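Q: dropping a prediction and its sequence here:
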Amino acid sequence: MSAMSDAGVVRYPLLAGRSLALVAITLSALNLRSAVTSVSPLLLEIGTDLGFGLEAIGIIGMLPPACFALFGVATPYVVRRFGLEQAALIGLAVTSAGVLLRSVAGNPAEFIAFSGGALGGMGIVGVVMPPLVRQYFSDRLSLVSTIYLIALHLGALVPPLVIVPLANAVGWRYAIALWAMLAILSAAMWAMARQRPATKAGKSLASTGAPAAVGVLPKQVWRSPTVWNLTILFGMTSWNVFILFTWLPTLVLDAGYAASFGGAMVSLLITTSMVIGIFAPSLTIKLRNPTAIVFGCAVLYAVGYGGLALAPQTAMVAWVILLGIGSSLFIVATTMINTHSRTPLGSAVTSSFVQGIGGGIAVLGPLTFGLIHSWTGTWGASYGLVAVSLAIIGICGFRARHHGTLEDDIERYAAHEGNA
């Protein structure tokens, strides 16, 4: 039996005609960070075997946001040609191929190139997930967004905890190749989801997946203040997340702790963000004004960074927990892709623009944070750069006082053109 929500959306049982889609979305989300975090703890060992040093490791560290940005911008053309589900399948196939091929790489260039392929596939999948959530679960956005984002965090958290013992047991090549199986399984789920006939509920909520259902980025998106504001918010949030992923172990080490403690702090950061992620999507969707959430996360970021800079030995665990809560702003910004659109088409366009352009912004975060430290010899100026990013996040939060949508902006633009 269905029920009508406040927004006028018919609600069906969660799995009505959509069980395979839910499994496919969940498994796909597990892939979105595993190709990154399954290899980072082994880079020194891999570098010894393949003959590359810290410079190559720095390049590998820049690959995730760079590939997410590049392939994110290109994804609408894949979606236009093949449809959302097929685009997810293609992205997962590319990811699995890249993961497998880099496990047999014989030199640094091959390892970097195949890693780029794996991350590029992840970039495609990351862009199509929000519109697929809206397409299949427009009546369950809060719940399914939570499932998707928790799975994304688990995909980041689990690999670094098990990859080193696994590599010790079977060698690093087999250890990193095994993660391709997850991408292959996810692709198989999307293949089955496309072929399985939908129930009445499934048909009413999910499109047929025809390629013509989604187009390339319309020119109006470049003039949408709503999407641009979300893009900058997402970019600055990702900027800080990648800074912490890249440099938190070094900051912990510089504070006098053991290297193993630095790794534990990264896991604590991800775990904290994941726990907050249980509540963040629902709260983001229900609140008409997300400003308080954005401001709150920015303040927690500021306190956490301030603790790292001024009193790292006083309460390191507390500072990292605060940074983890602040990093849940990434979950909020990702959820806002669907609150800033009304249709699967609008979600696909918004997702591509936000994750593509925003990912490009994030590329500069860990790079400039480290370069400024190298130029000045201290972390003070690097923390100053972070302060600027938090101020920008605050401005974006103020401008996001209401959940406007891309479609609203396009309609206003069309009306203005018609009156001109």
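A: Good, I have the coordinates.
Q: from here on, contacts and neighbour counts on C-alpha atoms
A: Noted.
Q: how about the one helix or strand residue 408 maps to: buried residues?
A: Applying DSSP states H and E as the criterion places residue 408 in helix 406-419. Neighbour counts over helix 406-419 (16 or more other C-alpha atoms under 10 Å) mark 406-407, 409-410 as buried.
Q: below is an additional structure, to be compared with the one above:
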Amino acid sequence: MNRVTAALLAALIFLVALNLRPAIAAIGPVLTRIGDDLGWGESILGILSAMPLWAFALVSPLVRFVTARIGADRTILAALLVLAVGDVTRSFGGPAGIWLGTVAVGAGIAAGNVLVPVIAKRDYADHVSMATGVYSACITTGSAIAGLTASPLAVALGGWRPALAVWAVPPLIVALLWLMRVRRERTTVMTRPAAIAENQRVAGEPAAGKTTAGESADNPGPALSVSDHAPIEDRPLWRRPMTWYVTLFMGLQSAAFYTMSNWLPSVVVNAGFTDSVAGVHLFVFQSLGILSGLLIPALMRVRGNQVCAAMTASVPMVVAGFGWMLLPRLSLLWSVIGGMGQGAALVVALTLISLRGRTSAETVALSGMAQSIGYLLASIGPLAFGTLAELSGGWTAPLILFTALAATQCVIAVFAGRERV
């Protein structure tokens, strides 16, 4: 296989990233339609919004075991197919289908959430920050497009069900392309022990004959996340304070993003804007994350740590929270500020996972833990937001909670951004 073909196959990981948010981001603009159609209040809609995050929390730690058996590429293929099936089931599976389909959507995306950064780190080992910025931009792009088009699609196609089912098509297309990588894996001249070692290395198990300090026999060179003179950390991941800081940062930035992705249109409409304008505000909030996600890596090594980057990504969401609460008529401005923060925060969170893991195996384990517990924490955001809105009959109380979580993220950013000792 020539180098051009290999590079194109490696770049397919960015197409996978494009599919990791649309099925969720498309919900927010049609959330009111779903509630009116099914007779659901904000509390039940909050549960529906939180369910993908619960699926993330449940499935993320299991991904490493599936990958150990069938390999990373086949796991990604299965995840894309599960995502597509979930999209269709959620729309056309009847009363139970919306819940089962939402769980399937979350499960498919969870596998991608865990493996995309690991595969990107493996395939772009010399450009981790660049690869992280690009696939994060792809994640944000997919989310922004889905948020912008969800309401118009519901009008054009005659309801929220076909508007959500549309998002089964992109993962199917990418799955067909991804088959080329699976076939390449199958036909690559590799001895069975070497193939097993490679799957173990990506899945999170130590491979025989390999070093575990960031260097391997087939990939010599410095570790990605530990300096040449850094001491080896012998404690398990769950006993390291840095693991919990990274996990909390992942959870809090995810809570901010998913809360606004689901409820921002409702907040904007309540401020006196139309549904179409609310969709534009959501698009601005999500799309500006593309720019900030590409810019934030420049701050990732200020003073030798990630504190500056983490704080730069966290403070804007606090400002936006106060803005939506106190001056909702300026919602577009707060969407701009909050959007710049959320895109940068995602890149910081994913980069911290890559930098704090010494090896691919440890990175998978850290990614699974950070995303499992982190998304469980994140689910509090959209669920509590909807419940507080229904109980209080307004949006001030939920926005106070949102702003408080964003402020907590600023505190955690200082600890998570420090270089691991």
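A: That came in fine, so what should we check first? Since the model is a prediction, treat every value here as computed from it, not as a measurement.
Q: tm score of chain vs chain?
A: The TM-score (TM-score structural alignment, normalised by the length of structure 1) is 0.82; 385 aligned residues with a C-alpha RMSD of 3.1 Å.
Q: circling back: from the buried residues of helix 406-419 of structure 1, which is closest to residue 52 of structure 1?
A: residue 406 (45.2 Å; C-alpha to C-alpha).
Q: go ahead and confirm residue 205 of structure 1 touches residue 136.
A: Yes - using C-alpha atoms under 8 Å, residue 205 of structure 1 is in contact with residue 136, at 5.4 Å.
Q: is the aligned partner of residue 403 of structure 1 in structure 2 in a helix, a strand, or coil?
A: Applying TM-score structural alignment, one finds that residue 403 of structure 1 aligns to residue 419 in structure 2. Secondary structure, DSSP: H, G, I helix; E, B strand; the rest coil: residue 419 of structure 2 is coil.
Q: the closest residue to residue 419 of structure 2 other than its chain neighbours: neighbouring residues, count only.
A: Computed as C-alpha to C-alpha, 6 or more residues apart in numbering, the closest residue to residue 419 of structure 2 that is not its neighbour in sequence is residue 305, at 5.2 Å. Residues near residue 305 of structure 2, counting by other C-alpha atoms under 10 Å, number 17.
Q: residue 305 of structure 2 pairs with which position in structure 1?
A: Checking TM-score structural alignment: residue 305 of structure 2 goes with residue 289.
Q: just say helix, strand or coil for that match.
A: Classification of residue 289 of structure 1 using three-state DSSP returns coil.
Q: so how far is residue 397 of structure 1 from it?
A: Distance, residue 289 of structure 1 to residue 397 of structure 1, using C-alpha to C-alpha, to the nearest Å: 9 Å.
Q: what does residue 265 of structure 1 give?
A: Separation of residue 265 of structure 1 from residue 397 of structure 1 (C-alpha to C-alpha): 28 Å.
Q: before we move on, the earlier item: wait, which of the buried residues of helix 406-419 of structure 1 is closest to residue 328 of structure 1?
A: residue 406 (23.6 Å).
Q: contacts only, for the closest residue to the closest one other than its chain neighbours.
A: Distances taken as C-alpha to C-alpha, 6+ apart place residue 341 nearest to residue 406 of structure 1, at 5.5 Å, with adjacent residues excluded. Contact analysis of residue 341 of structure 1 by C-alpha atoms under 8 Å, 6 or more residues apart in numbering lists 347, 350, 404-407.
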